[in-house]
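Novice: compute the structure for the input listed below.
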Amino acid sequence: MKVKYVRWSTLQQKPSRQLLDANSFDKVLAEQASGTVPFAERSKGKELLALITNRKVTELYVEELSRLGRNTRDILHTLDICEDNGVCVHVQNMGICSLVNGKPNTTFKMFSHLMSVIAEQEKENILERTTFGRIAARNRAVVFGRKVGTHENKAEFLKKDKSKAILKYLDGIHSIREVAKLTDTSAATVQKVKKIAAELQLL
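Specialist: Just a heads-up that it's a prediction; the model follows:
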């Protein structure tokens, strides 16, 4: 089966460009998810991995490598799963694929490692730009976050992809620092998730 995976990060973004060739595939898996969420923790990512490990997929197409994620280790792990199950991965914006005549493409391996590092670096650049933007906005007295007098429901907070990823590692084995590193979050966020989960008797 020929599958295309489509991901966009925010509700403000539109996946239309990635879906222009949707009719060319047997199946299109599309979702709105942060690239920092591990691939296996995403709804469509999980579905795709199940299809791959069950040998239902022969070719996987992504518009660019960063659609798989913005964490080098996670991207390479996903590509390894594809290779182990005979799936040829096509990165469309670069016109390159992981298999040539059924054999691993060494050029793709070098390229994918480089591009995954670039994708992760771009994530850091985005965070840096966001931070500077917030500082500049605060200097202009712009207020961020929820409206004054409102609060986020605790259960809703734990339903977020990032919170669910953190909960997976709150098993009493991993330290707060380790969980933060594994999920690409801050220790403060991990502490918040842990506190709320404990209050709701989920731990």
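Novice: going by C-alpha atoms from here, please, whenever you check contacts or count neighbours.
Specialist: Will do.
Novice: is the nearest residue to residue 37 once chain neighbours are set aside within a helix or a strand, and which one?
Specialist: Closest residue in space to residue 37, ignoring its immediate chain neighbours: residue 162 at 6.4 Å, by CA to CA, 6 or more residues apart in numbering. Per DSSP states H and E: residue 162 is located in helix 161-169.
Novice: that older thread, quick one: the residue nearest to residue 37 and residue 124, what's the gap?
Specialist: 17 Å (CA to CA, to the nearest Å).
Novice: out of those two, which sits in the busier spot?
Specialist: It is residue 162, of residue 162 and residue 124, that has more neighbours when counted by other CA atoms under 10 Å, with 23 against 13.
Novice: what's in contact with the helix or strand harbouring residue 77?
Specialist: Assigned by DSSP H and E, residue 77 belongs to helix 72-84. Residues from elsewhere that reach helix 72-84 (CA atoms under 8 Å, 6 or more residues apart in numbering): 38-39, 52-53, 68-69, 88-89, 98, 104, 112-113, 116-117, 119-120.
Novice: now, which of those sits nearest residue 16?
Specialist: residue 68 (17.3 Å; CA to CA).
Novice: distance-wise, check that closest one relative to residue 162.
Specialist: Residue 68 sits 16 Å away from residue 162, going by CA to CA.
Novice: am I right that residue 30 sits in a helix?
Specialist: No. Residue 30 sits outside any helix when classified using DSSP: H, G, I helix; E, B strand; the rest coil, being strand.
Novice: leaving out chain neighbours, which residue sits closest to it?
Specialist: Closest to residue 30 by CA to CA, 6+ apart is residue 6, at 4.4 Å.
Novice: also residue 44?
Specialist: Excluding the flanking residues, the one nearest residue 44 by CA to CA, 6+ apart is residue 29, at 6.0 Å.
Novice: one more, so I can put them side by side:
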Amino acid sequence: MMKTVIFARVSTNVQEYYRQVNELTVLAKSNGWSVEAVFTEKISGAKANTERTELLNMINFVEVNHINKVLVTELSRLGRDTLQVLEVIEMLNRKGISLYIQNYNIETLTADCKVNAMSQFLITILAEVARMERKTIRERVESGYKNYRANGGKVGRKIGYKKTEESMREQYTEEIKLLKKGYSLRNISKITGASINTIRKCKSLI
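Specialist: Got it, this is the predicted structure:
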């Protein structure tokens, strides 16, 4: 039986990855593939691979457990930086592990574990489009903020605003989980993208 793992990612703590996992689980079942593990993370896809704990855990797992395929719903779930994405794919290629991208129904390797040149070409284009899209969105947001401020608008929380402990626990579940595991504030900040001050506030909730 074909052995697979599911990899799902969302960018922020308020987003959820359950839809991705459910869709890929159904996909695997319909193809008669076994799902050996599920890896999920809440982190910006623009982060360096070395800062993404679950991505590194997945790469290690697929090699040790002789996995055949890594399943993602779309390429951007693997990452949004072209070079970082291609780096992961190259590592998988060298291990003879195919990346299956659901929304385009393409794989990086052929049935005999050879590099699929056409898929590789398409993936490079898709990764670059995702990077450009992220850059465009960031520029639009920055431009919007500048125009808003120029017209007298104020950005930020209202004076006296303070999140409740319950909302903090809901929004920063990953940070609290890592704190309980003994990770340092600095490392948690690198992994999740949250500020050191925010993580300090989370620590007071434990």
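Novice: any idea what the TM-score is?
Specialist: Superposed pair, TM-score by TM-score structural alignment, normalised by the length of the first structure: 0.69. Supporting alignment: 162 aligned residues with a CA RMSD of 2.8 Å.
Novice: any idea what the residue nearest to residue 30 of the first structure aligns with in the second structure?
Specialist: Using TM-score structural alignment, the equivalent of residue 6 of the first structure in the second structure is residue 8.
Novice: was I right to think that match contacts residue 22?
Specialist: No. Counting by CA atoms under 8 Å, residue 8 of the second structure stays clear of residue 22, with 10.2 Å between them.
Novice: those two: which is more packed in?
Specialist: Higher neighbour count among residue 8 of the second structure and residue 22: residue 8, with 25 against 12, using other CA under 10 Å.
Novice: from the chain's centre, how far out does the longest helix along the second structure sit?
Specialist: What stands out as the longest helix in the second structure, according to DSSP state H, is helix 117-150. How far helix 117-150 of the second structure lies from its chain's middle: 16 Å, per CA atoms, centre = their mean, to the nearest Å.
Novice: what comes up buried for that helix?
Specialist: Buried residues in helix 117-150 of the second structure, counted by 16 or more other CA atoms under 10 Å: 119-120, 123, 126-131, 134.
Novice: which SSE is immediately downstream of the helix holding residue 162 of the first structure?
Specialist: Per DSSP H and E, the first helix or strand lying C-terminal to helix 161-169 of the first structure is helix 176-183.
Novice: what are the boundaries of the strands in the second structure?
Specialist: Assigned by DSSP state E, the second structure shows strands spanning 3-10, 34-42, 69-72, 98-101, 106-107.
Novice: closest one to residue 146 of the second structure among these?
Specialist: strand 3-10 (27.4 Å).
Novice: please name the nearest non-neighbouring residue to residue 145 of the second structure.
Specialist: Counting by CA to CA, 6+ apart, the residue nearest residue 145 of the second structure is residue 155, at 7.6 Å.
Novice: show me what that neighbour aligns to in the first structure.
Specialist: By TM-score structural alignment, residue 155 of the second structure lines up with residue 143.
Novice: ditto for residue 84 of the second structure
Specialist: Using TM-score structural alignment, residue 84 of the second structure lines up with residue 74 in the first structure.
Novice: burial check on its match, number of neighbours?
Specialist: Residues near residue 74 of the first structure, counting by other CA under 10 Å: 19.
Novice: one more: residue 51 of the first structure?
Specialist: 15.
Novice: hmm, it is touching residue 60, no?
Specialist: No. With contact defined as CA under 8 Å, residue 51 of the first structure and residue 60 do not form a contacting pair (10.9 Å).
Novice: which residue lies nearest the spatial centre of the first structure?
Specialist: residue 35 (2.9 Å; CA atoms, centre = their mean).
Novice: isn't that one up against residue 70?
Specialist: Yes. Counting by CA under 8 Å, residue 35 of the first structure touches residue 70, with 5.1 Å between them.
Novice: just to revisit the earlier point, now which residue in the second structure aligns to the residue nearest to residue 44 of the first structure?
Specialist: Residue 29 of the first structure maps onto residue 39 in the second structure, by TM-score structural alignment.
Novice: chain center to stretch 82-95 of the second structure, what's the gap?
Specialist: Distance, stretch centre to chain centre, for stretch 82-95 of the second structure: 15 Å (CA atoms, centre = their mean).
Novice: typed the wrong thing, it's stretch 153-168 of the second structure
Specialist: 27 Å.
Novice: do the same with stretch 24-31 of the second structure
Specialist: With CA atoms, centre = their mean, you get 20 Å for stretch 24-31 of the second structure.
Novice: run through who's touching that stretch.
Specialist: 4, 6, 34-35, 71-73, 102.
Novice: report the separation between the match of residue 155 of the second structure and residue 136 of the first structure.
Specialist: Counting by CA to CA, the gap from residue 143 of the first structure to residue 136 of the first structure is 12 Å.
Novice: count of neighbours near the residue nearest to residue 179 of the first structure when sequence neighbours are not counted?
Specialist: Distances taken as CA to CA, 6+ apart put residue 169 closest to residue 179 of the first structure, at 6.0 Å, once the chain neighbours are dropped. Residue crowding around residue 169 of the first structure was assessed by other CA under 10 Å; the count is 18.
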